[in-house]
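Student: fold the following, please.
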Amino acid sequence: MLKYGRRGEFLMSFDTKLLAALEQQLGQYIPASILKRGWSYYQGGHVQSSQATVHQTLMGVVRGGDLYAVVIDADHFHYSTCTCPYDGLCKHMAAVFFHYYAEAYGGERSAEQAYFRMLGLTPARTIVSQEAAPAPDAGILRHPGEEGTAEEWREWMEAEYGETWRKCRHSLHALQPVLSALKGLSRDWEKPLQRLHWSTAIIFIMEQSERAITTVDSFSRYYHEMSFLRMAEPWVEHVYTLISELEPESMSESELAWSRSLTEIAKERAIRPERQLFEWDTLYLAFCEKLSQLKEWYRQEKLALLESLNTPAVDERNDTFLYAALGMLAYFEGDDEHAISYFSQAAFERVQKLIYPCVAQRMEAGNWEWAERWMAFLYERVYSNRNARNIGPFMTLCRRADEDRPELPVWTAYMMELLPYSYAELSEHWLHMKRYDDWADLQLFVGVRPEELDTPELREVAKTAPHVLLPLYHQSIEAAIGSRNRQGYRLAVKNLKKLERLYKTAKETEKWESYLAELLAKYQRLRALQEELWKGKIVT
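Tutor: Down below sits the predicted model:
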């Protein structure tokens, strides 16, 4: 396509979509500091020429410390080059782009708007050539501004950026500049409304990420999920921070309406039965915990959840989420009895992560009556599906309860009943509590040998309570001799040396001599053992 530049020469113009794509790539891959220097170079008149070619490239010449030739490849952006010494995408490339933009699409003012968009200070929009440019304000979708509702803002975001997910087949990097641009739109707003706008922007980006993951084949989905979640982690953390700062009791009606709208979005996502990238149920409950301060909202939300459960589902739905939501709302109100009742109707493996913090809060508050009720509820379900992964959080609660209320034997009973899966946690707990006799009995019960224990653990017990280790070494020595081979005999001798030191530490030398005499008499016919005892200087 040919058109005239400001100086009258013929110019070959980029396709407008291609130029928009090039603008996005420059904004995404060139750091803001380099873009700013490129803009200064353009404004300072350093660009000697810029022109588009038939090969979808933009060429230019920039005068800096020398004359530098720039080639920007719109189809294969990372093949772009500059003859300057800088290793990477440089200010000369940015300057050539701004120069071309001004020459071909409306002067410096138009280039300045592109510059602001690339910095994320204004929203991206489709570039329109001068010939096809509409009249002012005609056909351009302007954002709703501070007076807009959540619904209006989401509609605008969808219209402006709703196809960005298509660029995220292998990475979410294309969404970061979009999020920055959206946040920039409310940078001057009052903080309460800004929080809601930013939360809306992040949730929109999360939805874009959900769309992107659906394009991934099932074979590589796991790896893409891990990559996407790592990229999205700062966004998710930020939205939870924003939610935690909400103050419903001081909100205006429009702000409350905005908050309710975001809550409904999270709920609509959470109720879907299909596998999703983000934990929308947790996001919904974060909003609920704040909004439940408002009694009328709490009442209406509870009725809405009950109505959903009582209404036959047209399509599949996640009823476990509905029961969990009702359980959490009851918990927020202090109605633990109904909370437990609702949770009991949900799939435990999907709601346990919500229950554990509830129990911990009751313990923290010293409400042991309900803490015991919650723990009994948890134990019943953990025991029926016990495995090493499943019992970890429950054991953490048991240990905490045993530290705060050691006079209640129920905590020890729970931990013992979950053996052998609870062994590591229980062993560590009893060492921490300095219950050395219980710790040693546990090792004997499970059949753990001294050589299988951590050296620091053994050293601690040997120094503080050496007598509890005596039965453990006796058992290990008998087992080693019972192997009837040289290697076993050598291990027995090694442990006999340690046992001798323990007897001496416990000031029971006579018992050691008596034990050794009995052992020698018992195994006097095992010549190989006698030889190893002699080599180890146990006998002379």
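Student: when you work out contacts or count neighbours from here on, use the C-alpha atoms and nothing else.
Tutor: Will do.
Student: distance of the residue nearest the centre of the chain from Arg125?
Tutor: In the chain, the centroid-proximal residue (Cα atoms, centre = their mean) is Glu233; its distance is 5.0 Å. According to Cα to Cα, to the nearest Å, Glu233 and Arg125 sit 27 Å apart.
Student: which strand or helix spans the residue nearest to the centre of the chain?
Tutor: Glu233 belongs to helix 221-244 when assigned by DSSP states H and E.
Student: let's see this one next, to set against the first:
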Amino acid sequence: MSSPIINDDQWLQLLEYVAETYNDVTLSRGFTYFKQQRVASLIISDARVVQAKVEEEESGNYRVILNLDKPRSSQCSCPVPASCKHMAAVWMELGDRLGYPASQIMNAKMHLKRITSTTSLESTLLQLPKMDVSGWQKFLNHYTSLIKSTYDLGNYVDMLRMQLQNITKITIPFSDMDQIFFDMHQELFILRKLKEQNVQGGVSSYTSFTLYRVYDEIHTWLKQKSPLPNFTIAGVRLEQTLDYIRQQMAEESGHNYQDYGVYTALWKHWVAPDPEASHYVTKEIEALETMTMDSPSPSLSAVKAFLYLQQSRSKEAWEALEENGIFKEAPAKLFIPFLDYLYDTQKWEELVNWLRKSAAFFNRKRTKELDVYADLWTKAIVQLPQAEEHMWTILEELLPYSFRIIEEMLYEQRKWKPWLEMQIIQGHDPLYHRVNVLQPIEKETPKLLLPYYHQAIDHYVSLKNRHDYKLAVRLLKRLDKVYKKMKQTERWEHFFSGFVERHSRLRALQEELRKGKLLG
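Tutor: Model prediction:
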């Protein structure tokens, strides 16, 4: 707590006096004396005059008189005419006793700069509600300018976030809507800084990981905040934000599509649910058509196509995608917002049409986009069963990347025969799976499991070692249960007796059969 002898304003005046009249060497020496507790006595009179004694090891003691109201008239009995280390030590001791850090006296110039910077920052922060979003971005750029990128971009993002969190320590007169948009622009700012680092340092798998992580975090944030925006109140902020993202897309090259992804996510979670969404579609298409004429970019073309689709202009949407010269090289993620929109709006025939037209772009190693694509197919055929044949044809065309997807679909749809054929092709056997995987087949069509079990048993026996004999016995016991499920115990007994006779010379196998209680 500060003392009434000196208030905060008077302390700042004292710091200004010290910064003007003391050099750094003197303050450093005075701080050393202060830490060594050489200020032996300190008395403050009613006239606001401080009298103190500073001890010297070799020269004895020096008497210091400080005038709180007229610090320039302060005196010391040492040979130095003014602003000596003894006086500095007493100023520090005085501040310490009155609740002010002595370090502020020693670093008076730096502390005053910090205060000035803080005051300027507070003033700027209070102006943020009056700025447009481009002003916000300029402010965020300046506010984080001292944070330098490192090789570890994950650490760079953490440092940016820590710096931005300091803004919350000052109360800004934002409306609820402005606060939401300002929070979003902090996320967009971090994404922009990461992209700048990629351009400067080149893209590696390490930097890409951080970039995609931040990109996913923005998607999650937009989805979480989707119930909050009210564009009746914040329509201008929305238009400014869409314009900002369009400008970012215009600067993108190649097939990055990060800002395109943010734009379509913003549209899906925030704009589309709004009753006035069609109004924004019209305005955005007009702006995009102008921009693509002046500065064509893959992202801008993709967004224009995305908005055409909102107006049920499917053919024009596809043509807008194709108008870009490098469309054939487009990544699969470009199409996900289109497919999601058609699914969300339950336009099933159009969804199937787009799934078929975009299939070639998913013909790459399995990614989450390919999983999403396949999932949308399964959802579409629930509504349009007649499209199932198209789905299987396309998934076959996407082999080998779709192999696991086909396998999973066959299992989910309980198409046991082709599923088992895929297991055999891959060299699997019943022991490859957990028991509960095969249980539905045992229950519904146990007959289909017979070739699977018989082939595996023959294989393990052919290896002719005790370990594999044990595995063969495990399979025989399970096969016994399958025959019982089929109510064909006689068929099992006929098979098993022939099996034992066929392998009667394999003593180790016979022993394992006895241990497994299959032989008496």
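Student: list the contacts of the helix holding Glu233 of the first structure.
Tutor: 170-173, 195-196, 198-199, 202-203, 206, 209, 213, 216, 277, 283, 286-287, 290 (Cα atoms under 8 Å, 6 or more residues apart in numbering).
Student: ok, now how distant is the residue nearest to the centre of the first structure from Met226 of the first structure?
Tutor: In this view, Glu233 of the first structure and Met226 of the first structure are 10 Å apart by Cα to Cα.
Student: Arg154 of the first structure too?
Tutor: Separation of Arg154 of the first structure from Met226 of the first structure (Cα to Cα): 27 Å.
Student: neighbour count: the two, which is higher?
Tutor: Arg154 (20 against 12; other Cα atoms under 10 Å).
Student: separation between that one and Gly327 of the first structure?
Tutor: Arg154 of the first structure sits at a distance of 30 Å from Gly327 of the first structure (criterion: Cα to Cα).
Student: do the same with Lys267 of the first structure
Tutor: Counting by Cα to Cα, the gap from Lys267 of the first structure to Gly327 of the first structure is 15 Å.
Student: comparing the two, which shows the higher neighbour count?
Tutor: The residue with more neighbours, out of Lys267 of the first structure and Gly327, is Gly327; 27 against 21, by other Cα under 10 Å.
Student: ok, now which ones touch the aligned residue in the second structure for the more buried one?
Tutor: Under the alignment defined by TM-score structural alignment, Gly327 of the first structure is paired with Ala305 of the second structure. Applying Cα under 8 Å, 6+ apart to Ala305 of the second structure gives the contacts 316-321.
Student: can you pick the most crowded of the residues you listed?
Tutor: Among the contacts of Ala305 of the second structure, Leu321 has the most neighbours (other Cα under 10 Å), with 24 neighbours.
Student: which residues touch that one?
Tutor: Contact analysis of Leu321 of the second structure by Cα under 8 Å, 6+ apart lists 301-302, 305, 327.
Student: just put those in TSV and tack on distance to Glu286 of the second structure and secondary structure.
Tutor: Listed next are the contacts of Leu321 of the second structure as TSV, based on distance: Cα to Cα, whole Å; DSSP: H, G, I helix; E, B strand; the rest coil:
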residue	distance to Glu286 of the second structure	secondary structure
Ser301	13	helix
Ala302	14	helix
Ala305	12	helix
Phe327	22	helix
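Student: how about those, which pair is most distant?
Tutor: Within the contacts of Leu321 of the second structure, Ala305 and Phe327 form the most distant pair, 12.3 Å apart (Cα to Cα).
Student: returning to what we had before: name the nearest of the contacts of Leu321 of the second structure relative to Trp492 of the second structure.
Tutor: Using Cα to Cα, Phe327 comes nearest to Trp492 of the second structure of those, at 60.5 Å.
Student: can you tell me the element the closest residue to the closest one other than its chain neighbours falls in?
Tutor: Distance criterion Cα to Cα, 6 or more residues apart in numbering; nearest residue to Phe327 of the second structure, sequence neighbours excluded, is Leu321 at 6.6 Å. Assessed by DSSP H and E, Leu321 of the second structure sits inside helix 314-322.
Student: likewise Ser50 of the first structure?
Tutor: Ser50 of the first structure is located in strand 47-52, with elements delineated by DSSP H and E.
Student: how many other residues sit next to Ala330 of the first structure?
Tutor: Residues contacting Ala330 of the first structure under the criterion other Cα under 10 Å number 21.
Student: what do you get for the one 3 residues further on?
Tutor: Burial measure for Glu333 of the first structure: 14 neighbouring residues, criterion other Cα under 10 Å.
Student: can you map out the helices along the stretch 151-300 of the second structure?
Tutor: Ranges of helices in the stretch 151-300 of the second structure, per DSSP state H, counting those that start in this stretch, are 153-165, 176-201, 205-225, 231-251, 258-266, 277-294, 298-310.
Student: out of those helices, deepest packed?
Tutor: Highest mean neighbour count of those: helix 298-310, a mean of 25 (counted as mean count of other Cα atoms under 10 Å).
Student: quick check: that helix compared with the first structure, mean distance?
Tutor: If you overlay the two and look at helix 298-310 of the second structure, the average distance to its match in the first structure is 1.8 Å (mean Cα distance after the TM-score superposition for the first structure).
Student: now the angle from that helix to helix 277-294?
Tutor: On the basis of axes from the mean of the first three to the mean of the last three Cα atoms, to 10 degrees, helix 298-310 of the second structure is oriented at 150 degrees to helix 277-294.
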